[in-house]
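Trainee: Quick one, fold the following:
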Amino acid sequence: INYYQLRTSNIYKDLCEMAKHLTTINLDNVTENERKTLFINLYNILTIHGIVSLTDVPKSVLDLNQFWKTTSYKIGAHFYSLDDIEHGILRGNKPHSNCTQRHFTFNDPRAKYSMRRCDPRIHFTLNRGSRSSPQIAIYSSTNIEKALNMATTSYCNSQVDIIPENREIRLSKLFLWYRNDFGRSETDVLRWITKYIDEPKQSLLKTLMDRQSSKDNLHISYKIYDWMLNHYDSLISNRVNINN
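Mentor: Below you'll find the predicted structure:
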């Protein structure tokens, strides 16, 4: 994404105008699939909006202080930060990876809009502005299931490496940070992955898992996650809060 060019474009003007109208949305009048689709799209749009609104574009998203906690839209009657959307809504109000408590407290009015269960496929639709993030797409509630499967399969095929001679499997760190969303153990995670990788990787992974024993376990490693911004001309910047 060329964030500097986007900042001076009509697209950005339209984006700012769209954000003002988010307060008119009534989340009580949409289905769960519509709500899931809405928040996936808004997460990605808010990430772009937040970065473009900075005085200077950073080299890395990690250079931004509290970016996911402070960058927010007012949707309906309430404010939702990037963290609120990801953990509170889309992950079904599950704790952040470095927390033990649910994201929304029991009396938080936003909690009623959380997904009833965490669909792990959402992790492959959310773009955090980094080079290792999944690709950005616009999702529609009319075909959200198919789109989620396609996004998940695309990411897994590109980010799951199998080295059979070493009995080694290399995964994106998304599978480490959010392991509990995929299963209780690394084996559960691998079983989940087999549904979303194409041949020959799928057969290789299944064979390695079938031959697994206490004396010859699989070696699972995690790739370095590239937090560099998905933009090449970059400078360090400060945080931003988008409320209007």
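Trainee: alpha carbons only for contacts and neighbour counts from here, please
Mentor: Fine.
Trainee: Return the distance of the residue nearest to the spatial centre of the chain relative to L42.
Mentor: For the chain, the residue lying nearest the average C-alpha position, counting by C-alpha atoms, centre = their mean, turns out to be L126 (2.9 Å). Relative to L42, L126 is positioned 10 Å away (C-alpha to C-alpha, to the nearest Å).
Trainee: hang on, the earlier thing: okay, and the residue nearest to the centre of the chain sits in which element?
Mentor: Applying DSSP states H and E as the criterion places L126 outside every helix and strand.
Trainee: Surely it is in contact with Y139?
Mentor: No: with the criterion set as C-alpha atoms under 8 Å, L126 and Y139 do not qualify as a contacting pair; they are 11.1 Å apart.
Trainee: Mutual contacts of the two, please.
Mentor: Counting by C-alpha atoms under 8 Å, 6 or more residues apart in numbering, the shared contacts of L126 and Y139 are I40.
Trainee: Now do the strands in this structure.
Mentor: Taking DSSP state E as the criterion, the chain contains strands spanning 72-75, 78-81, 161-163, 168-171, 219-222.
Trainee: could those strands be laid out in CSV, adding distance to V30 and mean neighbour count?
Mentor: Written out in CSV, the entries for the strands of the chain read as follows (distance: least, C-alpha to C-alpha, whole Å; neighbours: other C-alpha atoms under 10 Å):
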stretch, distance to V30, mean neighbour count
strand 72-75, 13, 22
strand 78-81, 16, 18
strand 161-163, 39, 17
strand 168-171, 35, 18
strand 219-222, 38, 14
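Trainee: Sequence B follows; please return its structure for comparison with A:
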Amino acid sequence: MNALKTTVLALLMSKSFQTKAQDHIDHMVWDQILLINVSNEGKVNYPGFIRDKFLFDKYFKSLSENYPTENSSKEEKLAYWINLYNAIAMKMIIDNYPVKSINDIENPWKQKQITVGGTPYSLDDIEHTILRKMNEPRIHFLLNCATKSSPKLWNRAYTAKNIMEALEDKSYQFINNAAKNVITDEKVNISMVFQWYKDDFKEGDIVSFINQYSDKKIDKIMDGEYMEYDWSLNERR
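Mentor: Coordinates of the predicted model:
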């Protein structure tokens, strides 16, 4: 079965990247690798990614050769840069596997992992100099840095067609996931994501943002009501 899956992916790869000039960025192979190796709960089969690494590496290289232009739609840009961020995190894990956490890798946030349009990029570069400047706070619920406390890795690729629906859906899922945020009558304990990026959420009005999506509304957030971040690997065992 694994051999069959690899053959199918190889055929998809040859079809996807036979033409460099494209009206949109093709994430078909990333979509298929994710579908095979990531569970619906976002748990990752890292040995599976390593098995498919030659396909992953070709997809990763394609991202440096095919990228949005200034005239590309916002949807195209969001899908591309979010996929690239998640792919960089994946690359660092499988290149250093086995590791217990992305923080076991030397300076993972600053490593220049890919060059796009002549500019080298790290995870921090993509998040802080590109995505956060797009005035779309919901990106924080799609970016996955291979940790248990980060938003779960979707087992599909983001595309220009699905990105806006995904931003809405993943925001709702993250905020109402009891493993990420505890919001009850008795207790409010929310993700550190909201503290780290508080200025991105409606000019710092985190309560207002959360209440857009939370099944249970909150009135305020007190100091100390942030969950300890679990940096351990989001691995399926």
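Trainee: what's the TM-score here?
Mentor: Here the TM-score of the superposed chains, computed with TM-score structural alignment, normalised by the length of the second structure as the reference length, equals 0.72; 189 aligned residues with a C-alpha RMSD of 2.2 Å.
Trainee: how much space between the equivalent of the residue nearest to the centre of the first structure over in the second structure and A3 of the second structure?
Mentor: Following TM-score structural alignment, the counterpart assigned to L126 of the first structure within the second structure is L143. In this structure, L143 of the second structure lies at 30 Å from A3 of the second structure, with C-alpha to C-alpha as the measure.
Trainee: can you check A10 of the second structure too?
Mentor: Applying C-alpha to C-alpha, one obtains 10 Å for the distance of A10 of the second structure from A3 of the second structure.
Trainee: circling back: quick one: residues contacting the match of L126 of the first structure.
Mentor: Remark: with contacts taken as C-alpha under 8 Å, 6+ apart, L143 of the second structure is in contact with I82, Y85, N86, S150, P151, L153.
Trainee: Turn these into JSON lines, columns for distance to K100 of the second structure and neighbour count.
Mentor: Below are these laid out as JSON lines (distance: C-alpha to C-alpha, whole Å; neighbours: other C-alpha atoms under 10 Å):
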{"residue": "I82", "distance to K100 of the second structure": "23", "neighbour count": "23"}
{"residue": "Y85", "distance to K100 of the second structure": "20", "neighbour count": "23"}
{"residue": "N86", "distance to K100 of the second structure": "18", "neighbour count": "19"}
{"residue": "S150", "distance to K100 of the second structure": "15", "neighbour count": "23"}
{"residue": "P151", "distance to K100 of the second structure": "18", "neighbour count": "24"}
{"residue": "L153", "distance to K100 of the second structure": "17", "neighbour count": "25"}
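Trainee: which one of these sits closest to S208 of the second structure?
Mentor: When those are compared for distance to S208 of the second structure (C-alpha to C-alpha), P151 wins out at 20.0 Å.
Trainee: Ignoring the adjacent residues along the chain, who's closest to that closest one?
Mentor: Nearest residue to P151 of the second structure, sequence neighbours excluded (C-alpha to C-alpha, 6 or more residues apart in numbering): F141, at 5.3 Å.
Trainee: neighbours around the one you found, how many?
Mentor: Taking other C-alpha atoms under 10 Å as the criterion, the count of residues near F141 of the second structure is 22.
Trainee: D52 of the second structure now?
Mentor: For D52 of the second structure, the tally of surrounding residues (other C-alpha under 10 Å) stands at 19.
Trainee: ok, now P47 of the second structure?
Mentor: Other residues near P47 of the second structure come to 15 when the count uses other C-alpha under 10 Å.
Trainee: aligned partner of it in the first structure?
Mentor: If you follow P47 of the second structure across to the first structure using TM-score structural alignment, you land on Y4.
Trainee: Please look at that match and V52 and confirm they touch.
Mentor: Yes: at 7.1 Å, Y4 of the first structure and V52 qualify as touching, with contact defined as C-alpha under 8 Å.
Trainee: Now do the helices for the second structure: every range, in order, please.
Mentor: 2-16, 28-37, 46-51, 53-65, 74-96, 123-124, 163-175, 192-196, 206-213 (DSSP state H).
Trainee: possible to save these as TSV with distance to I130 of the second structure?
Mentor: Converted to TSV, the helices of the second structure look like this (distance: least, C-alpha to C-alpha, whole Å):
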stretch	distance to I130 of the second structure
helix 2-16	26
helix 28-37	21
helix 46-51	27
helix 53-65	16
helix 74-96	8
helix 123-124	9
helix 163-175	16
helix 192-196	17
helix 206-213	22
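Trainee: closest to N234 of the second structure out of those helices?
Mentor: Comparing the helices of the second structure by their distance to N234 of the second structure (C-alpha to C-alpha), the top pick is helix 46-51, with 9.4 Å.
Trainee: which residues are in contact with that closest one?
Mentor: Residues outside helix 46-51 of the second structure that contact it (C-alpha under 8 Å, 6+ apart): I33, N37, F56, I94, Y97, E235, R236.
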